[in-house]
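Enquirer: What would the 3D arrangement of this be:
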Amino acid sequence: MLRPEYQPTVRVRGAFNLTPIRQGSDGMLMAFARSVAAQIEAEVAAITSRRERALFQDYMEACSSACPGPVLALNRDVVMMNEQLGTAVTGPDHYALLDHAREIAEHPRLEGTRSIALPSGRVTELRVGRCRREDSDAGAVFRVRLIGRPQPAPAVSAAPAHSNLGLVGSSPHWLRAVADSETAFAAGTWLHLLGEAGVGKKTLVEALHRAHGTGRRLETAEAPLSNAPAVTERWLHDIGELLVVPTNVLVLSDVHLLGDQLRQRLTSLLVRLDGSATGQLVITSQPSMVGADDRLDQLCGASVEVPALRHRYGDIEHLARFFLRRYRPSGESGFSPDALTVLQRCPWPENVRQLESVIRGLARRPSGRVIRAEDLPPECRVSRTRSSPPSRRWNATPFCVG
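Expert: Prediction:
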């Protein structure tokens, strides 16, 4: 049964052109158009039906096992969860869980078990089981393990929430990434920071260095712009020179941009230096670009994933107020509730960097009045489709929709 609020929405899937067909009456053309459209619609429905049947079969097998526990199955259009999961995960946790599960389902290389911090403070482990169809759109089935209990939500404050390092944010996933990074950095462990562009990896490293880098010099090396032998040789030489200085903290930025050959040569260089009296190494990259068998990642004693802004639900308001104070220090204006709602619904594909850019642009406008939803740029008015309810949800025994 489909609940009324989850009825399918109409979406354009394609178009065909009748202009080359000049013979026949308008009535014949319209009849032909209807016939072609019906055939296309039937084929799309058949493909979708096969995908959903395959997903449903795998989901039912997971639910009928001896100890099923909470089970989730989804693809781009359908979400199914059993009663155990539907009653255990609600509110912001519900949408956060779907957010992460959908991202995992869309990346075939992401297998195994992934631990995710939910907005309530609980941790959930998602064990991925791919749908048996080879079609990447078929979806995935997850066995879910919930750890801990929801923590009371903190009172909403106009002041930005800061970590011990002075970084804005208090979402569990963010605080966990900061704490794990700080532990590794303070111990002198080589650290790998993974995260999408703009999530704040550079800001995090700078904060760690301010707090624990007394007497040490922070150096940064970016991926070379050219693969010319002379350029790469010089780049590798410079890295070796910087890293042999024990008082250096060397940040290798965006190593996912390195070609395979240069990546292998860099790995060999670091293997030779590892274990000797060297400086501390921090490398940054994007998570979708790093394979599970990456040797460069394995050289680091700690690997931490910095969460995307769309996964830091409660921090968007604090970050927006923080940036407004930075770029309009007089504090003569703030945000209306509807403006904050729009900001929180935005998907922020460029993460904190994009949010800062938007607030910087708003701060240039005449001060003295509250920023409302209509003042926000068009890019902010695109709702977060990942966290919103999907177009179709199924509700039938033995599963339900939370």
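Enquirer: going forward, measure contacts between C-alpha atoms and count neighbours the same way
Expert: Will do.
Enquirer: so how far is stretch 41-48 off the chain centroid?
Expert: With CA atoms, centre = their mean, to the nearest Å as the basis, stretch 41-48 stands 31 Å off its chain's centre.
Enquirer: sorry, that was for stretch 320-335
Expert: 27 Å.
Enquirer: Quick check: buried residues in it?
Expert: Neighbour-count burial for stretch 320-335, counted by 16 or more other CA atoms under 10 Å, picks out 320, 321, 322, 323, 324, 325, 327, 328, 333, 334, 335.
Enquirer: And the helices in the stretch 51-200 of the chain?
Expert: 83-88, 91-105, 172-186 (DSSP state H, counting those that start in this stretch).
Enquirer: Same list as before, those helices that is, but in CSV and with mean neighbour count and distance to residue 129 included.
Expert: Listed next are the helices of the stretch 51-200 of the chain as CSV, based on neighbours: other CA atoms under 10 Å; distance: least, CA to CA, whole Å:
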stretch, mean neighbour count, distance to residue 129
helix 83-88, 17, 17
helix 91-105, 19, 9
helix 172-186, 19, 24
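Enquirer: one more, for comparison:
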Amino acid sequence: MVDLTLGEPDSGPLREEIALSWRRSQLSGLRPSSPTDRLTWAEIDRGSRLVRAAAPVLDQMAEQLADTPLSVILADRNALIVDRRFGERTVGTALDGIGVVPGIQYLEETTGTNAIATPHELRRGVSVHGDEHFLEALKRFACYGHPIVHPVTKRLQGVLDITARSEDANPLFAPFLVRAVKDIEQRLLDSARESTQLLFAAFQSARRRSTPVLVLGEELVLANAAAADLLDATDHAVLRDLAADVVSLGPKSRRLRLCSGTVVQVRAERIVGTGGAAFELTPVDAVRTPVPRRRKPTGTAAAATTAATPARTAAAARHRVLIAGEPGSGRTTAARALADGHDVAVLDAADVPALGVRRWAAHMDELLTSHPGLTVVESLHLLPAALAARLSRILDTAPARAVLTSAPLNELSGEHACLAGRIPDRVELPPLRARREELPELARAMLAACRPGRAVRFAPGALELLAAQPWPGNLRELEAVVRYAADARSAGDITARDLPPSCQGSPRKHRLSAWEQAEHDAILSALRATGGNKVHAAERLGISRSTLYNRIRSLGITV
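Expert: Down below sits the predicted model:
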């Protein structure tokens, strides 16, 4: 049952679709008093297919709305505002005051119930009047929003909204806007036909080369025979991720290892007017070197193989290795991989509260002085300071081989930092968000581990959606998602619809480049180290406060 009296406005109970939207907004942690000036700004693509198709329609609407207290707002498939037009200048000023400006994302989780976010969520036209808005700042407006859907693919392309002050609301809003949406959808169809012709022309030009050639459009994939033999679905997902960078940043050339084991030099160029890219792949290795399937590690073991290699090198040289990384990044698996067939004894700092300091310390002393195999000390950052100091002293004299795991090194301080400093051989595991190119292969290895012998695979669309997620839980979270998808599909392709609700829909935020991701992580680390104090974080990073605030907004960092 839906509580239709949930926070009901002065005019009476909420309509069911509005009440459900209010409930979603509340579950997102939003409050009616939440301000709109905290919304994240992002770069917009003014040359996108949607913007180009909508521009003439918006121009015509602007002429019709001249000298009226009305505005029309265009948002893309991610609810990011990309254009707006208004009659009176005062309307533009009012929109500025509530953050309705190009580059701002209007989602229910950040802006509550309104005629951009709610049609985007429901995929149908919605009117929102005055007090039906969830945020107090929006209650003086009335608006109607309608989704823009591609006529061929039936995928959401964006939302068109018409907004006015509550007293200027008119029942003709809906038919006026629906007509404009139909015009935009027709122009999208015409553009798609033109785009397809451009993609074919680019492919015909590129296929004259003897090397493998691939063209990726938003809805079209073209490949010559050499590329078809070389690539599989997992490779397509990685290349499509690269195509997004090419479209926004320009031509790229890089080396890439394909799932077959072949290393190729990839040259990618944007195909103007299509939102697509052309790839030329030149094999670097003459012979493919796939890993034999019977010996190939699976699941999280596969994810830790890369990290374990430098750790093994360190372990061969010395008796001590430290493996650091975020929770779920594969610390335990990488540590166990160093056993090389010897017995492994594990001491977990998380067990100190249950066992007691004395009993845990006695067990530590015994293992580090007499255990003949490998001793793994898990999560040293959770040790009480006194135990961390005691472990440091023991490691100075104990003969046992030991591997310690910890949180990222820049998060350690005091005795924990001193303990880490005594172990010069260190391996820091990257978070999954920094390994997006590896993600398709990791997901495939995990799928093979939980469904051995089954004819199940990830479709390219599902892999693209996985690669777009932030993965705060790292490999552990990815493994849970893979198991969920495997339970939903016993055979055939796992599509985007088979992924859990947390992964569904368009990515909520723009994808970060590798440089932006590094900047994001550095700022987040500084904020954590300073307890969220932005002044001290700016000093730690060597930048001004204003620069820090701008980067926090631009990178979508939540503090």
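Enquirer: now what about the TM-score between them?
Expert: In this superposition the chains share a TM-score of 0.53, using TM-score structural alignment, normalised by the length of structure 1; 255 aligned residues with a CA RMSD of 4.2 Å.
Enquirer: Which one of the buried residues of stretch 320-335 of structure 1 is nearest to residue 238 of structure 1?
Expert: residue 323 (35.8 Å; CA to CA).
Enquirer: What distance do you get for that closest one to residue 281 of structure 1?
Expert: 30 Å (CA to CA, to the nearest Å).
Enquirer: cool, residue 52 of structure 1 as well?
Expert: Taking CA to CA, one finds residue 52 of structure 1 at 47 Å from residue 281 of structure 1.
Enquirer: before we move on, what about residue 319 of structure 1?
Expert: 29 Å.
Enquirer: and what of residue 46 of structure 1?
Expert: 53 Å.
Enquirer: quick one: which of these two has more around it?
Expert: Ranked by neighbour count (other CA atoms under 10 Å), residue 46 of structure 1 and residue 281 place residue 281 first, with 22 against 12.
Enquirer: which residues of the stretch 151-300 of structure 2 fall in helices?
Expert: In the stretch 151-300 of structure 2, the helices defined using DSSP H, counting those that start in this stretch lie at 173-206, 225-230, 233-249, 299-317.
Enquirer: Specify, as a residue range, where the second one falls in structure 1.
Expert: Here helix 225-230 of structure 2 fails to align to any part of structure 1, judged by TM-score structural alignment.
Enquirer: Quick check: most distant residue from the centroid of structure 2.
Expert: In terms of distance from the mean C-alpha position of structure 2, residue 370 ranks first, at 46.2 Å (CA atoms, centre = their mean).
Enquirer: What's it aligned with over in structure 1?
Expert: Aligned partner of residue 370 of structure 2 by TM-score structural alignment: residue 245.
Enquirer: Tell me the secondary structure at that match.
Expert: The three-state assignment at residue 245 of structure 1 reads coil, by DSSP: H, G, I helix; E, B strand; the rest coil.
Enquirer: Starting from residue 40 of structure 1, give me the distance back to it.
Expert: 65 Å.
Enquirer: Ok, residue 82 of structure 1 next?
Expert: Counting by CA to CA, the gap from residue 82 of structure 1 to residue 40 of structure 1 is 34 Å.
Enquirer: okay, those two: which has more neighbours?
Expert: More crowded of residue 82 of structure 1 and residue 40, by other CA under 10 Å: residue 82, with 25 against 15.
Enquirer: The more buried one contacts residue 399, correct?
Expert: Yes: using CA atoms under 8 Å, residue 82 of structure 1 is in contact with residue 399, at 4.0 Å.
Enquirer: check contacts around the residue most central in space within structure 2.
Expert: The centroid of structure 2 falls nearest to residue 469 when counting by CA atoms, centre = their mean (2.9 Å). By CA atoms under 8 Å, 6 or more residues apart in numbering, residue 469 of structure 2 lies in contact with 433, 503, 507.
Enquirer: Lovely, talk soon.
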